[in-house]
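1. Pasting a predicted model and its sequence here:
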Amino acid sequence: MNLPNALTLSRVVLTVPIFALLVYEKWQWALTLFVIGALTDYFDGFFARRLNQVTKSGKVLDQIADKVFVNSILVALIPQIPAWLVALIISRDSVVSAVRILAASGGIVVQANIWGKVKTVLQMTLIIFLFFENALGVKISFIEATFVYLCAFFTLSSAMIYIFQNKKALGG
């Protein structure tokens, strides 16, 4: 296994201890591990390009790792994160995964685009913000609400863009 794929898989592995830390309300430790996991999302791609180790399997693993990592933590944060947002994010990810599967059946690899990356960064930022709020014992409702609605907007927008960009793979 190459370094980029090992970094990608580390996000999946980190999901379990972060989830457990949230159950026991160990916010600072959860924050630390989450930030480490979020950084691997950047560094796996960086090293894949830098070491010329970009692979089809790495592209697929990266997308799966992102979904497992972020969506599991979002579920753990309900009701601090509205359940409707978590349902929207998981539904969007399921639709995009279906588009990717259909495209793959036709020999097409659907890569992440900038809008999906913005969505992921916003979701990770919302999670980090909530960890900070809980660790510090403060609540800044306006900023929290802003992140929630930005996440919702980019979740919907990125889904529509993926569908539109890949309509040939969907038979349209």
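-> Looks like it came in fine.
2. C-alpha from now on. contacts and neighbour counts both.
-> Will do.
3. Let me know whether Lys119 touches Ala159 as I believe.
-> No - here Lys119 does not reach Ala159: they are 9.9 Å apart, not a contact under Cα atoms under 8 Å.
4. Next up, a structure to set beside the first:
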Amino acid sequence: MKMTLPNILTLFRLLAAPAVILSFLILPRPFADWLAFTLFVGAAVTDYVDGYLARRLNQVSKIGTMLDPIADKAMVALALLALAVWSPLAAAVVLPGAVILFREVFVSGLREFLGDVAGTLKVTKLAKWKTAVQMIAIALLLAHGAFNSNLGMAVFGMDAEMVSAVLDGSVDDPVGVRGKLFRAEWSGYIGLGLIWLAAVLTGITGWDYFSKARAHLGED
């Protein structure tokens, strides 16, 4: 494998996928949440940068072309797994996550079966929007876990009455409980909204790919 800059970035994205899971297995929270968030955002950025550099520097390679979609799918799948296991919103993430993963497996299977005519399943603009919404949603949900863990550390040792007094402004808020709660709530609300939107777009694009492939699935 020729180690061009685009290929190095693709490898980073591929290795960052299991590192998201390892961060939760090895590190205490909220450090695990922040590392997972940083890895995922870094990987999402390289998803655009490596393709741009490969074209700009004329360094498009077969290995890079092969690894790029694998890295994308691994990053999304393992990040969704981490959210389903460790996110405070796990129960609400499982169903849209399952829709997203089912579509990825289904479309990958179609492409493999179609072989030489897989070019009929070109990436559409809607699919690109789906990917963008998906990435933002997962990043926000990982951030929600980090904010939520920070909130838990901030109120550690306080009873419910004291927390209520801090939130309604009756007492001072030296550790920023109100700000931490605001960030935790809104990152969760927006992240959940976007992950469900991504699931809807995923279903639409999956059906679109299947419709295009039907002409090649008939029996002789």
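-> Noted; the coordinates are in hand. Just so we're clear, the structure is a prediction, and the values are computed from it rather than from any experiment.
5. and Phe147 of the first structure, what is it in contact with?
-> Contact partners of Phe147 of the first structure, counting by Cα atoms under 8 Å, 6 or more residues apart in numbering, are Leu122, Gln123, Thr125, Leu126.
6. how about it, what's its match in the second structure?
-> Applying TM-score structural alignment, one finds that Phe147 of the first structure aligns to Leu194 in the second structure.
7. Compute the distance between that match and Pro96 of the second structure, please.
-> 10 Å (Cα to Cα, to the nearest Å).
8. what do you get for Val60 of the second structure?
-> Taken as Cα to Cα, the span from Val60 of the second structure to Pro96 of the second structure is 34 Å.
9. Tell me which residue is most central in the second structure.
-> In the second structure, the residue lying closest to the centroid (Cα atoms, centre = their mean) is Ile138, at 3.8 Å.
10. What lines up with it in the first structure?
-> Checking TM-score structural alignment: Ile138 of the second structure goes with Ile127.
11. In this model Ala76 seems to touch that match, though I could be wrong.
-> No - the criterion here is Cα under 8 Å, and Ile127 of the first structure misses it with Ala76 at 10.4 Å.
12. Could you pick out the longest helix of the second structure?
-> Longest helix in the second structure, counting residues (DSSP state H): helix 177-213.
13. How about that helix, which residues are buried there?
-> Buried residues in helix 177-213 of the second structure, counted by 16 or more other Cα atoms under 10 Å: 177-178, 180-181, 183-184, 187-188, 191-192, 194-206, 209-210, 213.
14. All the strands of the second structure, residue numbers only.
-> Counting by DSSP state E, the second structure has no strands to list.
15. what about the helices in it?
-> 5-26, 31-56, 62-86, 90-114, 125-154, 160-167, 177-213.
16. could I get those helices as CSV with distance to Glu219 of the second structure?
-> Formatted as CSV, those follow (distance: least, Cα to Cα, whole Å):
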stretch, distance to Glu219 of the second structure
helix 5-26, 38
helix 31-56, 38
helix 62-86, 30
helix 90-114, 13
helix 125-154, 29
helix 160-167, 66
helix 177-213, 13
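17. Skipping its backbone neighbours, what lies nearest Leu197 of the second structure in space?
-> Leaving out its chain neighbours, the residue that sits closest to Leu197 of the second structure by Cα to Cα, 6 or more residues apart in numbering is Val133, at 7.5 Å.
18. Distance-wise, check that neighbour relative to Gly191 of the second structure.
-> On the measure of Cα to Cα, Val133 of the second structure and Gly191 of the second structure end up 10 Å apart.
19. now swap in Thr124 of the second structure and tell me
-> 24 Å.
20. ditto for Leu140 of the second structure
-> Distance of Leu140 of the second structure to Gly191 of the second structure, computed by Cα to Cα: 5 Å.
21. With Ala44 of the second structure instead?
-> For Ala44 of the second structure, the distance to Gly191 of the second structure - Cα to Cα - is 16 Å.
22. now do Lys130 of the second structure
-> 14 Å.
23. what do we get in the second structure for Gln53 of the first structure?
-> Counting by TM-score structural alignment, the partner of Gln53 of the first structure is Gln59.
24. Could you pull up the residues touching that match?
-> So Gln59 of the second structure contacts Thr4, Pro6, Leu53 (Cα under 8 Å, 6+ apart).
25. which one is the first one nearest to, not counting chain neighbours?
-> Counting by Cα to Cα, 6+ apart, the nearest residue to Thr4 of the second structure once its immediate chain neighbours are dropped is Gln59, at 7.1 Å.
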